[in-house]
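Visitor: Provided below for reference: sequence and predicted model.
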Amino acid sequence: MFDNLSDRLGSVFDKLKGRGALSEQDVRDAMREVRIALLEADVALPVVRRFIDAVTEKAIGQDVLRSVTPGQQVVKIVNDELIEMLGGEEPATLNLDAKPPVVIMMVGLQGSGKTTSTAKIAKLLKEKHGKKALMASLDVNRPAAQEQLAVLGQQASVATLPIIAGQQPVDIARRAMESARLQSADVLLLDTAGRLHVDEALMAEMKAVAGVSTPTEVLLVVDSLTGQDAVNVAKSFTDEVPLTGVVLTRMDGDARGGAALSMRFVTGKPIKFAGTGEKLDAIEAFDAKRVAGRILGMGDVVSLVEKAAAAVNQEDAEALARKMAKGQFDLDDLRMQLRQMQNMGGLGMLAGMMPGMKKAKAAMASSGMDDKVLVHMDAIIGSMTRKERANPALLNAKRKKRVAAGSGRQVQEVNKVLKMHQEMSRAMKQIKKMGGLKGLGALFGGGGMGGMGGGMPGLDGPGPGGLPGMGGGSKSGPSVDPNTLPPDLQKLLNNK
């Protein structure tokens, strides 16, 4: 979503980092380019002005101009101000401590994704917070809106209020409150009708529902693709109901990102959730520090670790660990690793979360490489027999042709998959020599995370170690010092 803005800011900061010293004029020239980049990203003008003034004031201070690395100091100031603009250091959370049922009222424009977001939040509260939730649709205007929420409730295994034809929103809200009490529900989510912000009748209905249900949380759902008009939408709803937070949908889309950067300033309310896809589990708590890190190309290691933890099956991981300790690694194991990468969001998503991988991600895009490569590799391995997957040495020229034909790929691609497996298998044997699983730390310190390199169909040549297909990775390098990791990751690792 922030790719264009990230590229523009990256080019500005690359110029600053390349200089030994900065003058006040250098800083002002850089801020002029940053201002243009933010405006092109659809950030609201008042937000841009405030942001640039704050950064400029700090960046032209003597501590920056006289520092050893003034360019990096400016980047840090921009990072800090981005975090502040997006919501501050601490992620905003829902107030779930009120007397149950805690009422969460979802409001927003037509087509902003309220109904899906309602189901996503209910599922999240159930699975991660252990809350019993009840959902109720108050949308009597859009055809099949109530049926849609009922279907989503079945998919998320969350109860929904039975539909009574002809009942009006205020009456539905009263019945939902009573039903939530009878069912001892912890949380009641009210999905209100989508409305145009100029529709006074629907706005009045929304306020009447709020009066009946006295919601603890009123969440404004905003489509990130709305652009500059998101500012007007937010202001209209802020004037009508006491908003407590914002939910941004389609954060995985190709919007310019201005809505996300403007929303906190315009509403004065925190962004609490971000929708990152169409699936019901594609929602995450909004974290300003992580988003700022992605915008500035610093990566998001904590999110990467969390995605890995969610994608990896514990039993499969333990089974693979036992095989690795014996120096074993066959093509079925490689196939499992490729599928886990797909579950984590694919190569582009992973590269965007890894620090220093911005240029590698651009190289992937320019070479036409995308997540289809993972699908192709999976198809190649799937076209082999069980014996061939267990013992790749059986794959002679004739068998390779058969595998290529069966998967619809070229023999050269089959060879690249086999080469990747050979290098990873060699790494597993190194682990065995180092003393089994205890050798993993040394191997990681040696660069390359298990030697996962060797080229992937679609992108050859050297690249940063550690990402399959981005090259071989260096075979020697400094060990990883835990103290150099981001504070959030240190905390996460310590908790483990």
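Guide: Thanks, I have it. Numbering: from 1, shown residues only.
Visitor: CA only for contacts and neighbour counts going forward, please
Guide: Will do.
Visitor: find the nearest non-adjacent residue to Leu82, please.
Guide: Ala292 (5.9 Å; Cα to Cα, 6 or more residues apart in numbering).
Visitor: so who does Met354 touch?
Guide: Met298, Gly299, Asp300, Val301, Leu304 (Cα atoms under 8 Å, 6 or more residues apart in numbering).
Visitor: mind listing the strands for the stretch 301-450 of the chain?
Guide: Using DSSP state E, counting those that start in this stretch, no strands are found in the stretch 301-450 of the chain.
Visitor: can you give me the helices in it?
Guide: 301-311, 314-325, 331-343, 346-353, 358-366, 372-382, 386-390, 397-407, 411-433, 439-445 (DSSP state H, counting those that start in this stretch).
Visitor: looking at the ones you listed, which is nearest to Asp252?
Guide: helix 346-353 (9.6 Å; Cα to Cα).
Visitor: the closest one - contacts with which helices or strands?
Guide: Under the contact definition 3 or more Cα pairs under 8 Å, 6 or more residues apart in numbering; DSSP states H and E, helix 346-353 sits against helix 301-311, helix 358-366.
Visitor: show residues contacting it.
Guide: 294, 297-301, 303-304, 341, 344, 357-358, 360-361, 364, 370-371, 374.
Visitor: can you say which of the residues you listed are buried?
Guide: Using 16 or more other Cα atoms under 10 Å as the burial test, the contacts of helix 346-353 include 294, 297-301, 303-304, 341, 344, 357-358, 360-361, 364, 374 as buried.
Visitor: tabulate the helices and strands packed on helix 346-353 (TSV), appending distance to Gly166.
Guide: Formatted as TSV, the helices and strands packed on helix 346-353 follow (distance: least, Cα to Cα, whole Å):
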stretch	distance to Gly166
helix 301-311	42
helix 358-366	52
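Visitor: am I right that Val170 is in a helix?
Guide: Yes: according to DSSP: H, G, I helix; E, B strand; the rest coil, Val170 belongs to a helix.
Visitor: what's the neighbour count on the nearest residue to it once chain neighbours are set aside?
Guide: Take Val170 and drop its neighbours on the chain: the residue closest to it by Cα to Cα, 6+ apart is Val209, 5.2 Å away. For Val209, the count of nearby residues is 22 (other Cα atoms under 10 Å).
Visitor: okay, one more to line up with it:
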Amino acid sequence: MFENLSSKLNTAIRTLKGQGRITDVNVAATVKEIRKALMDADVNYKVAKEITDKIKEEALGQKILIAVEPGQMLVKIVHDELTGLMGGEKKDINLKGDPAVVLIAGLQGSGKTTFSGKLAQHIKKGGRNVLLVACDIYRPAAIDQLKVLGEQVGVEVYAEPENKNAVSIAQNGIEYARKMGKKVVIVDTAGRLAVDEAMMNEIAAVKEAIKPTEILFVVDSMTGQDAVNTAKTFNDRLNFDGVVLTKLDGDARGGAALSIRHVVEKPIKFISTGEKMEALDQFYPDRMASRILGMGDVLSLVEKAQQAFDEEEAERINKKIRQNQFSFDDFYSQLQQIKKMGNIKDLMGMIPGMGQAVKDVDISNDSFKPIEAIIQSMTPAERKKPDIIDPSRKKRIATGSGTSIQQVNNLMKQFEDMRKMMRMMNKVQDGKMKMPTLPKR
């Protein structure tokens, strides 16, 4: 996500690093490169020109402090301008009403149905009872897809497969929600391969009939400026409340994310970075600006960890670590928790300074598969007490997991090193580790 833009912006800003002061000449050269980077990322030309003009004006008007280098000052200026361009601050979804009704709109293939399932899970985690309503009456298997997603996240789906009237389905779904005590209704509507009058009339009729508390426009971020143009067309008819950017884990150049807020004057509320139901994040403009500039996003990383790790499970693991009983079963459990946090490469990109370091490295969650296979090929006794694993057992584990004996040995060594570190930490916490005695003079 934004890898090319991030790389080019950092290259542009580096031209000011090492400069003793900011001048008209070096700022003009740097701003020219920044504008080019934005244009290459498919940012709207007018938007790119406006933001770089602001950056130039701000940079030339700055008095550089002795302790701050020109390059550092420009990073802050660019960060602030990018943050402002993307909305300035996080905007929450409006869930007032009994029930609150969220209408999902967008083109076919933008990821509306998948997002509906993700949003249902997100709201459910907040403690609200959710109902999904299937109003896509055109796309084959759209209703079945929503039902599968509903099962995955534990949310009921209301559907009328024989009814071809989207307005009445939406109204009946909301009435059903009231009877069943559901607090939030998410209405998934039909999309088309292109904007047409019939589509716009139908979605407008649904809006008029159900009076939603929130309308979210879902857009495929990989379509670049077409996404921005489509958003404008929908907004003219629906006056939606917020934008959802999907497929940001793909080969997205980032132009839609940077332009859409400025063009339609509606906030980006969510971003989606994968097919998994957990791959949904609220959009924070300042955090995204930090990630684009390679400054990381530690707050989002911590939040993902808090969501993925169960408190009771964490306490159980801590207890086993304190008692020096950490096993391969516990290690496997922690591995699954980490995978829930999302794509490993994206997570590493949230660590300050790591984004550029891993941009050309192929890292995926599939990297865990050999480790998982090795652990799953162990017997319960072997997972509990790795010390009993002798050469013959290693050979059996390697054969069963489709790996080599060397891979099994490497995993066991890494696991043992980790356990030694845990034992050391326990001694420090218990106050048992003695400070080394200094030699007498």
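Guide: Done, it's in. This is a predicted model, so every value here is computed, not measured.
Visitor: aligned partner of the residue nearest to Leu82 of the first structure in the second structure?
Guide: Counting by TM-score structural alignment, Ala292 of the first structure lines up with Ala289 in the second structure.
Visitor: show me what the helix or strand that match falls within is packed up against.
Guide: Ala289 of the second structure belongs to helix 285-292 when assigned by DSSP states H and E. Helix 285-292 of the second structure sits against helix 3-14, helix 70-85, with contacts defined as 3+ Cα pairs under 8 Å, 6+ apart.
Visitor: redo those as a markdown table? Include mean neighbour count and distance to Ala231 of the second structure.
Guide: Listed next are these as a markdown table, based on neighbours: other Cα atoms under 10 Å; distance: least, Cα to Cα, whole Å:
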| stretch | mean neighbour count | distance to Ala231 of the second structure |
| --- | --- | --- |
| helix 3-14 | 21 | 22 |
| helix 70-85 | 20 | 17 |
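Visitor: Gln168 is in contact with the residue nearest to Val170 of the first structure, correct?
Guide: No: using Cα atoms under 8 Å, Val209 of the first structure makes no contact with Gln168, being 10.3 Å away.
Visitor: just tell me what Asn415 of the first structure corresponds to in the second structure.
Guide: By TM-score structural alignment, Asn415 of the first structure lines up with Asn409.
Visitor: contacting residues around that match?
Guide: So Asn409 of the second structure contacts Lys394 (Cα under 8 Å, 6+ apart).
Visitor: the same query, at a cut-off of 10 Å, please.
Guide: Residues counted as contacts of Asn409 of the second structure (Cα atoms under 10 Å, 6 or more residues apart in numbering) are Pro391, Lys394, Ala398, Phe415.
Visitor: same check on Tyr138 of the second structure?
Guide: Contacts of Tyr138 of the second structure by Cα under 10 Å, 6+ apart are Lys164, Ala166, Thr189, Ala190, Gly191, Arg192.
Visitor: now swap in Gly436 of the first structure and tell me
Guide: Counted by Cα under 10 Å, 6+ apart, Gly436 of the first structure has contacts Ala321, Arg322, Lys323, Met324, Ala325, Lys326, Gly327, Met428, Lys429, Gln430.
Visitor: if I pick the first one, what's in contact with it?
Guide: Ala321 of the first structure makes contact with Glu315, Gly327, Gln328, Phe329, Met428, Gly436, Leu437 under the criterion Cα under 10 Å, 6+ apart.
Visitor: dump those residues to CSV, plus distance to Val241 of the first structure.
Guide: As requested, the contacts of Ala321 of the first structure are exported to CSV (distance: Cα to Cα, whole Å):
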residue, distance to Val241 of the first structure
Glu315, 48
Gly327, 62
Gln328, 61
Phe329, 58
Met428, 59
Gly436, 60
Leu437, 57
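Visitor: could I have the buried ones of those as ChimeraX selection syntax?
Guide: Here is the ChimeraX selection string for the buried members of the contacts of Ala321 of the first structure, based on 16+ other Cα under 10 Å:
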select :327,328,329,428,436,437
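Visitor: ok, of the contacts of Ala321 of the first structure, which one's closest to Asp14 of the first structure?
Guide: Met428 (38.5 Å).
Visitor: residue in the second structure paired with the closest one?
Guide: Aligned by TM-score structural alignment, Met428 of the first structure pairs with Met422 of the second structure.
Visitor: measure that match to Gln306 of the second structure for me?
Guide: Going from Met422 of the second structure to Gln306 of the second structure by Cα to Cα, to the nearest Å gives 22 Å.
Visitor: skip the chain neighbours and tell me the closest residue to the match of Met428 of the first structure.
Guide: Ile321 (6.5 Å).
Visitor: the alignment partner in the second structure of Gly227 of the first structure and Gly97 of the second structure, how far apart?
Guide: Using TM-score structural alignment, the partner of Gly227 of the first structure in the second structure is Gly224. Here Gly224 of the second structure is placed at a distance of 35 Å from Gly97 of the second structure (Cα to Cα).
Visitor: which one of these two is surrounded by more residues?
Guide: Gly224 (23 against 11).
Visitor: go ahead and confirm Val264 of the second structure touches Asp236.
Guide: Yes: if you go by Cα atoms under 10 Å, Val264 of the second structure and Asp236 touch, sitting 9.0 Å apart.
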